[in-house]
Structures are given as C-alpha cells and as structure tokens.
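K.L.:
the following block contains a protein sequence and its predicted model.
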Amino acid sequence: MVLVSEFLELELNKIIETSNNNITITDEKGIIVRSHPEHWEIYGIEPGSYIGKSVYELEEEGLLSPSINAIVLKERKFSRILQHTKTGRVVMSSGYPIFDETGRLVRVVSYSQDQTEIWKLQEQYEQLQRKIQGYRTEVEDLREKELNHSIIARSNEMQQVLKTIQHVAKVDATVLLLGPSGVGKSTIARALHNQSDRYREPFIEVNCSTIPESLFESEIFGYEPGSFTGANRKGKPGLIEQAEGGTLFLDEIGEMPLGMQAKLLRVIQEKKITRIGGKEEKKINFRLVAATNQALAKMVEEGRFRLDLFYRLNVIPIHIPSLNKRKEDIPVLIQHYVQKTNDKYNKLKKFHPSTYDVLTQYEWPGNIRELENLIERLILTIEEPTIYPKHLPVIVSGQTKPLDISPSLQVKQEIEGKRNLKETLEAVEIQLIAKAYKECKTTYEMAEYLGISQPTVIYKLKKYKEHF
C-alpha cells in the first residue's frame, strides 16, 4: 500500500519534470534538494550532478551569476533577476521564500526560463530600429537635397525663401505664397509639402482660375449620387476630400468666386465638409497652402475678397520675388532647363556664354515660366548645336520693345471723354487684349504676346467678354 507521503513525492517530482519552467528547490542553507533533470545543462552542469550542491558553491565557480536562491535566502522576499551563463545563455529567474509556522525560512523555490532567443530578437529589433532611424535620417537628407535641387536659390532673396520653407514645413500652419505669375509658386508649394511630415500623403493642386464658377462647388466639395442632372451615379469626392492627410494647394486663390469664399472659410475653420446633396459632415485632415499673384488686401478693400478669409490665409505669407529681382539665379536656371530639356528630347544643345549674358539682362515679364518655355522652344527649333544671341527672339535680344503700347487712333477715340484714371486704363487694356485676341490662336500665345500669365488672360477675357 502506497503511503500519502509517497503520493506527494510522486506528484511533486512529476510537477517539476513536466513544468514549462525549470524549477529548483533549495533548503535554508542553499543546498539543492530538487530540480528539473535537464535544467542545469544551460549552466554547463551535467544532469544529476547538482543534487546536494550548494548554490553558494556554484556561484563561486561562476556557474550561477548570480544565484536567485542565494538572493532570496539573503533578502527573505521574492526576487527576480536576469542571468548570463558561461554557455552564452540568458536566463530569467524568479525566487520565492517558504516559511514555516514559526516564521523560519525553510525552503526557496525558483523558476527559470531560457530567454536567449527572446533576448536575441530584442537585440535584433533594437539594431533594426537603429538602422531605421539611420535610414530615416538619410531620407530626410535626401528630401532636403531634393528641395534644394527643385528650387534654384543662388540669390539672397531665394535663399531666404528656402530657409523660411524649411522652417515652417514641419508645422501645419496655413502658408500664403505671394508673387507674380510664373515665379514658381506651385514648385515651392510642392517643396513645402515634400519637406513636411505629410510628404507620403496626397498633394492636391487646384487652380482656382481654371474651374468654371458653375462647377466650382461640386469640384471642390464633391457630391452625392443623384445630386444634380448629369452627376455621376456613384457620386464623387471633392478635391478637398482627396487631400485627406496631405496638402491642399489652392493656386490663384484670388480668382475664387466670392460665394465660395465663405464656404472655404468654414472648411478651414472646422476642417469639415459636406458634399452637395449630402447631409453628413465629414472631417478632413489637410494642410492648406494658397497662392496668388494679386494684392488680396486691395481686393478686400474693393469688396472682391472676404476679409475674414484673408486673415485665415495670411498666417505665414511668403513673398516670391520676380526673376528680374534675382538675376543671380538666371544663369543656373538656364543651365537647369537646358539640361532638363536635352534629357527630355534626347538633344545635346548648349547655350553660348554670350547668350547667357543676353538672357541674364532680359527683364523676364513671364518669370521662370517664360524662361523655361523659351529654352524648350530654342532647343527644339534651332538646328545648330550651339545657341547664340542671334537665335533669340527680338523681344528677348532687345532689338525691339516687347509691345508697343502707345495708343492708336482707335484707343485715343476710345479713351476720349473718360474722366478718371481707372476708366482710361480699362479702355486701353480692352484694346490691347482685343488686339491679342485677334492675332493669337490660344490663351497661351496671348499671354506671351501681352507679357502676362495665361490664368490672367483667362480672367481678363471673362472680365471684358462683352467687348469680344
């Protein structure tokens, strides 16, 4: 007949042998009385040679560094340590004291788990994190270099613009880009986006001067299915909605219809939109960048632009100087666009140094856009490998004035009887635009003919449409 004590002995041995944790029991003197048979292999001790050994002795031999049981015997309370064995293993050990009814410490039970693989994974994870941080730093450097390459900034004026962009790119404050047409406001807006924390998200560019007023609201805010005749049966997200998480760039903001300005103001304030025909408001997370070649403050005075919207947009104004105000940039811009156009069309054209001189002295009323278009035209139309001043249009080479604006007899008759400067200037402007409209085939040709931007041509045609 098996005694109760024998059953307890069998049960205890089975628990120790089958436990997921390596269990070791020592007496009050640190002598090992029970342990898992295979537990000591991780310490470099032969199975079966540990019973009767003292944990203090094993510590002196360097096999336990340190012994959790020895620590519990000393401190008389639960303890947990991380051990590094001679065999190169990492072991997590926890020890618990056992007291008798008199409060005397009689046993210590410890549990050990081999954490070597987990420890290695942790080290690999930390190494990976360091590499990721290194790659992130490299990406930031590359993005900064990309910004420097996308914006030609040799002049002090553009260097200051570049510094401002880098300074405000990381914050979500609204930026208003100011400057004449063709100075590269859209390029700067994209560089601002690329330097921001939103660079992985969409960059949505909206030219407010090219969207018909009747379609403006549906294009900007989107619409629900069946909202109006001709609408997409599935509905359509607006441009603001498409900018979720990224940057919304409203170019030519001064051309936005007055009725739409109030709705845009609400979107900027609340960052919520409601599609046409919809009832549910949708929260949109975007960073706003706007641009204009117009004097918004003057438009406010004239009642053509909302004052409250102007204040919302004019948080961080950045003035982009015209090209004739930063002539140091012209030679490097020429070099940049010559290379770009050669690569695009597989050409090997070059500009003579004297051509650089002439182009640097030109006033460039159309700014960078005019310069880029001229270089592309010259490379594609001039057959010679080197482009000299003789190949330049007379308007650029200085052989004639850009546009004869002396009033013709017709203009004189038109302005006769006008009493104020505004009416007189409008009369002259109408005649010049009418002449360009008659002689040019496209609005782009009109823009070049008049020395203004193509969006401005569209605006003027709308303004004076009853005269054509």
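P.N.:
All right, it came through fine.
K.L.:
when you work out contacts or count neighbours from here on, use the C-alpha atoms and nothing else.
P.N.:
Will do.
K.L.:
where's Arg287 relative to Glu201, distance?
P.N.:
Arg287 sits 11 Å away from Glu201, going by CA to CA, to the nearest Å.
K.L.:
right, I mislabeled it, should have said Arg306
P.N.:
30 Å.
K.L.:
hold the first one in mind and look at this next one:
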Amino acid sequence: MDNYSSTGLRPEDWERIVDILPDGIYVTNARGLTIKVNAAYEHMTGLSARQLVGRYIADIVKEGILSNSITQRVIDKGSEVTAEQTTAKGKRLALHGIPIYKSGSIILVVTIVKDITVINELGKELDHSRQIANQYKSRLNELEGSPRFVAESPQFQAAVALAHKVAEVDSTVLILGESGTGKEVLAREIYQKSYRRDQPFLKINCGAIPDNLLESELFGYDSGAFTGAKKGGHMGLFESASKGTLFLDEIGDMPLHLQVKLLRVLQEHTVTRLGSTKVIPINTRVIAATNQDLEQMVREKTFREDLYYRLNIVVIKSPPLRERKADIPSLIKFFVKKLNAKYHLNKQLSPELISALMDYNWPGNVRELENIVERVLVTSSSDLVSVEEARLPWQTAGPAGALDVAAPFEEISLKEACERLEKRMLLDAARRYKTTYQIAEALQISQPSVSRKLKKYRCELPQ
C-alpha cells in the first residue's frame, strides 16, 4: 500500500493543500529547476507559475525577475538558509530555504516566503513616532517648571483648588464661565492631575460643528451608515478617549436630539455607533463647559433637564477677569514672556500701561487680554511700551458716529445710544478677530446675530 492510499490523500489533494497555505512556497530540485510555486507566492510577487515553473532559478535572477535567491546557497551549504528578497514591485519578502534529503543527498529545496513589507513600513512609522515623541519630550522638558496658568487671585485659586480635588475621582465635571475665562485651562488641569494623564485628552466644540457631523464625531459610525461613510466605519471621540478624558466645550449648544444620546452614554458608559446596533463599553471621563445659563435654558426647554442634573454633579465656576484683576499683572508678565520668545523680541510694558490695562473691565476676559498684549508688542517700536504708543482701543477716538462714553450727555434716545455703542463694539471686534464665529464668542452672542448686525451697520471683516 503506497503512502497516498495510507493517508487517504491523492497527489492532487496535496497540491490543493499547498495552494491554500498563507505563506508562499517555492520548490526546486537539486539543480535549481523550479518545480512548484503556490498561489500565495504568486500573489506576493505578482509572478505566475507559468513564468517560473520549468525554469532554473539562476536564469530567473539573471533576468532581474527576482533580486536574489537562496536556493543555490541551500544546496551548497547543505542546510537551512534565511535571507530577504525584494520583488520587482518593491515588496520585501523573508525567505527560509530548507533542503529535503533522500538517501543522503538533497533532492528538493523548499523555500518558505513571508511578506514583510507591512512590518518594515510599521517599523519605519514606529521610528518616526519615536522621533516625534522625543521631540515632544524635549519640548516638555524645556517647559517643565513653567506655569500652565496664573492664579494669584483668591477667586481663581478657589476654582483651581476644586479642580485639583475632583481630579482624583471620575465624577463628571461642569465648568461654567464667560467666554475667554480659561475653562479649557481648568479642564486640562483636572486631566493633568488625574490618573488618566497618560491617556488621551480630546476636545470638541459642540457649537462649532454641524449637527450631523457632531453626531458622527462623538459617537462614530459603521460602514454604510450614510452616503460617503468611510469603509470600515469610524471610531467616535467617546471610543477614542476611552481610558482618557473627553472635554465637551460649549455643551449648551448641543442639539436636543444629541443630548438624549449623551445622557445615555453618561448613564450606561456605553456607546452605539451610527448605523449599528452593537453596544460598545467605554471608560471615558467627561468634562463639559459652557458660557450659557443652563438653568435658564432648562426653563426655556432648550436644554434637557435630566442631562443638566447628570452634568451638574461637580460645578466649577471660572471667574471673569474683571472679578480677578489681581491676576492681570502676572498674566501680562506671562504673555509678554511667551510672545517675546515666540517673536524673538525683548520688550516690556511700562507701569503706566499695566495700570491702564488694570483699569479696563475686559469683556473678552483673558483671551482679549492676550490679544491686546500681542498687538501692543508687535506694533510698537520701543522696548518699553508706553500708554501713548500702545493706543489702546478703548482710549482712542472711535469711528465717526460712535458713542464716546466719556463725552458729555447728548440729547439722544436710549435706543440710538445703544445702537452707537453696539456699532462701536462690533467695529472693534471686527478689527481684532478674523471670523464671525470669533466675534460671536468674544461678544457672547450667536454667529447669525453677528452677521445680521455687521450687515445692518455696513461693517466688513478685514481680508
């Protein structure tokens, strides 16, 4: 009884088995004549069996079809040999040649082939990622010891102390405060002081993204969930930030139908992608922030009451700059140092200028202060900038028809006075900000309102 009948397999069965193997197989006789290549080898190299079988491997290499071969080395050495090979299409292959003996002589050489192109590419990407990580590490070392924020005033110190306290637990945090008061600074401080600090910190502005895009960005989607959906689907921010922290800025602008989904995520700690029924468990800490009055929005039915109470576990209030003026000198020093380094300058603000900045009420808060300090530094000629050279917007003459708050009382209606002041503030904001969204954030009104008012007063944004 022959070997085939004893195993129950015919020669053609062995052929099929070799062809379904995931690794490439290249078989020659003891003289280097190609006897067999399997389907995986054809797929890896782009070469067909018809091109190779019945030909000597030395001729194939000579013609440049393959860059090299280990068959002859296996025959000469009489033992296994490993090497790498590059195909004409640039693929990297790992070769493992094995001699097959019969009666003390080599009768076949079987070469097992693995495609390592992806592994090499991943190795390059890993090296690149390590280089970037080292650059960031170096930069962080340079910044070590630099303050992440300024907290001289008792009001902001109290907010920071509460942030540090809740950083130790996973409770949902709601940060309230006007635009530009440093809500994101407090959110990042909570993250930096938490045990999640080595995991992702992701941020999304709920008011700056269209509703349909916001939903897919937060919760993700499956392949085919909508026209244009990426093949293989897309992981949402809740999944991407799992084990880390997700900062939902401007939570008050989130549409009502998405508030329902957010509530479910916060309660059940699971997320379901668009177009899918699969429930995915997550471990994501949520910090939310808004400059709106959520209690009023709940009364007006524009914010869900159940979500409000789910977010309202720990509330941190970020005080406006007009209530923490003790921080202004240190903030100015911080910004001047940062901007001098950024623009290779060596400038300072005079004591009189700092005093003038202290007297202002800062409706745009810390963000407005930073913008004013930058403008003063980059437009001045002196190393010590005076009040006169600074030309602070609120101390200069306004545009024609603007209301001068220091001028004597005029016989005009309250409506006209309000419109003049509104126009003056819009013009000032239009000079300092590039988009209607930025103006809306600074003036704490909606973007459509900004667009309407700019059109009403015939104001144009600078190009």
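P.N.:
Received it, and whenever you're ready, just let me know what you need. Note that the coordinates shown come from a computational prediction; the quantities given were computed from them, not determined experimentally.
K.L.:
how close are the two chains, by TM-score?
P.N.:
The TM-score (TM-score structural alignment, normalised by the length of structure 2) is 0.60; 311 aligned residues with a CA RMSD of 3.8 Å.
K.L.:
re the thing from before, more neighbours: which of Arg306 and Glu201 of structure 1?
P.N.:
Shown here are Arg306 of structure 1 and Glu201; by other CA atoms under 10 Å, Arg306 has more neighbours (19 against 16).
K.L.:
that one maps to what in structure 2?
P.N.:
Counting by TM-score structural alignment, Arg306 of structure 1 lines up with Arg304 in structure 2.
K.L.:
what of Ile368 of structure 1?
P.N.:
Taking TM-score structural alignment, Ile368 of structure 1 has Val366 as its aligned residue in structure 2.
K.L.:
likewise for Val175 of structure 1?
P.N.:
Residue correspondence to structure 2 (TM-score structural alignment): Val175 of structure 1 is matched to Val173.
K.L.:
which residues does its match contact?
P.N.:
When contacts are counted by CA atoms under 8 Å, 6 or more residues apart in numbering, Val173 of structure 2 is found next to 166, 286-288, 311-316.
K.L.:
so which of those residues persist in structure 1?
P.N.:
Conservation of these in structure 1, assessed by both residues aligned by TM-score structural alignment, their matches' CA atoms under 8 Å: retained contacts are 286-288, 311-316.
K.L.:
from these, keep the buried residues only.
P.N.:
Taking 16 or more other CA atoms under 10 Å as the criterion, what is buried in these is 286-288, 311-312, 315-316.
K.L.:
nearest to Ile100 of structure 2, of those?
P.N.:
The closest of those to Ile100 of structure 2 turns out to be Val286 (CA to CA; 62.6 Å).
K.L.:
inside helices: which ones of the kept ones among the contacts of Val173 of structure 2?
P.N.:
Leu311 (DSSP state H).
K.L.:
strands - which of the kept ones among the contacts of Val173 of structure 2 land there?
P.N.:
Members of the kept ones among the contacts of Val173 of structure 2 lying in strands (criterion: DSSP state E): 286-288, 314-316.
K.L.:
okay, and Tyr26 of structure 2 sits in which element?
P.N.:
Per DSSP states H and E, Tyr26 of structure 2 falls inside strand 24-29.
K.L.:
check which element follows that strand along the chain.
P.N.:
Remark: after strand 24-29 of structure 2, the chain's next helix or strand is strand 34-37, criterion DSSP H and E.
K.L.:
which helices and strands does that next one pack with?
P.N.:
strand 24-29, helix 49-52 (3 or more CA pairs under 8 Å, 6 or more residues apart in numbering; DSSP states H and E).
K.L.:
what do you get if the cut-off is 7 Å, keeping everything else the same?
P.N.:
Judged by 3 or more CA pairs under 7 Å, 6 or more residues apart in numbering; DSSP states H and E, the packing partners of strand 34-37 of structure 2 are strand 24-29.
K.L.:
before we move on, the earlier item: list just the nearest of the buried ones among the kept ones among the contacts of Val173 of structure 2 to Pro210 of structure 2.
P.N.:
Of all these, Pro210 of structure 2 sits closest to Ala288, with 18.5 Å by CA to CA.
K.L.:
residue contacts, the aligned residue in structure 1 for the closest one?
P.N.:
Per TM-score structural alignment, the equivalent position to Ala288 of structure 2 in structure 1 is Ala290. Listed by CA atoms under 7 Å, 6 or more residues apart in numbering, the contact partners of Ala290 of structure 1 are 175-177, 249-251, 253.
K.L.:
redo that, cut-off 8 Å
P.N.:
So Ala290 of structure 1 contacts 174-177, 249-253, 313 (CA under 8 Å, 6+ apart).
K.L.:
ok, of those, which one's closest to His352 of structure 1?
P.N.:
Distances from His352 of structure 1 to the contacts of Ala290 of structure 1, taken by CA to CA, are shortest for Leu177, at 34.6 Å.
K.L.:
name the nearest residue to the closest one, sequence neighbours excluded.
P.N.:
Ala291 (4.4 Å; CA to CA, 6 or more residues apart in numbering).
K.L.:
what's near enough to touch that neighbour?
P.N.:
Neighbours of Ala291 of structure 1 in contact, by CA under 8 Å, 6+ apart: 176-178, 185, 249-253.
K.L.:
SS state for the residue most central in space within structure 1?
P.N.:
Nearest to the geometric centre of structure 1 sits Tyr199, at 1.9 Å (CA atoms, centre = their mean). What DSSP: H, G, I helix; E, B strand; the rest coil gives for Tyr199 of structure 1 is coil.
K.L.:
you'd agree it is up against Phe286?
P.N.:
No: with contact defined as CA atoms under 8 Å, Tyr199 of structure 1 does not reach Phe286; the gap is 11.7 Å.
K.L.:
give me the next element, helix or strand, following the lengthiest helix in structure 1.
P.N.:
Taking DSSP H as the criterion, structure 1 has its longest helix at helix 116-150. Using DSSP H and E, the helix or strand that follows helix 116-150 of structure 1 in sequence is helix 156-168.
K.L.:
that following helix: what's the following helix or strand?
P.N.:
Assigned by DSSP H and E, the successor of helix 156-168 of structure 1 is strand 175-178.
K.L.:
structure 2: matching residues for the helix or strand just after that next one?
P.N.:
Using DSSP H and E, the helix or strand that directly follows strand 175-178 of structure 1 along the chain is helix 185-194. Using TM-score structural alignment, helix 185-194 of structure 1 corresponds to residues 183-192 of structure 2.
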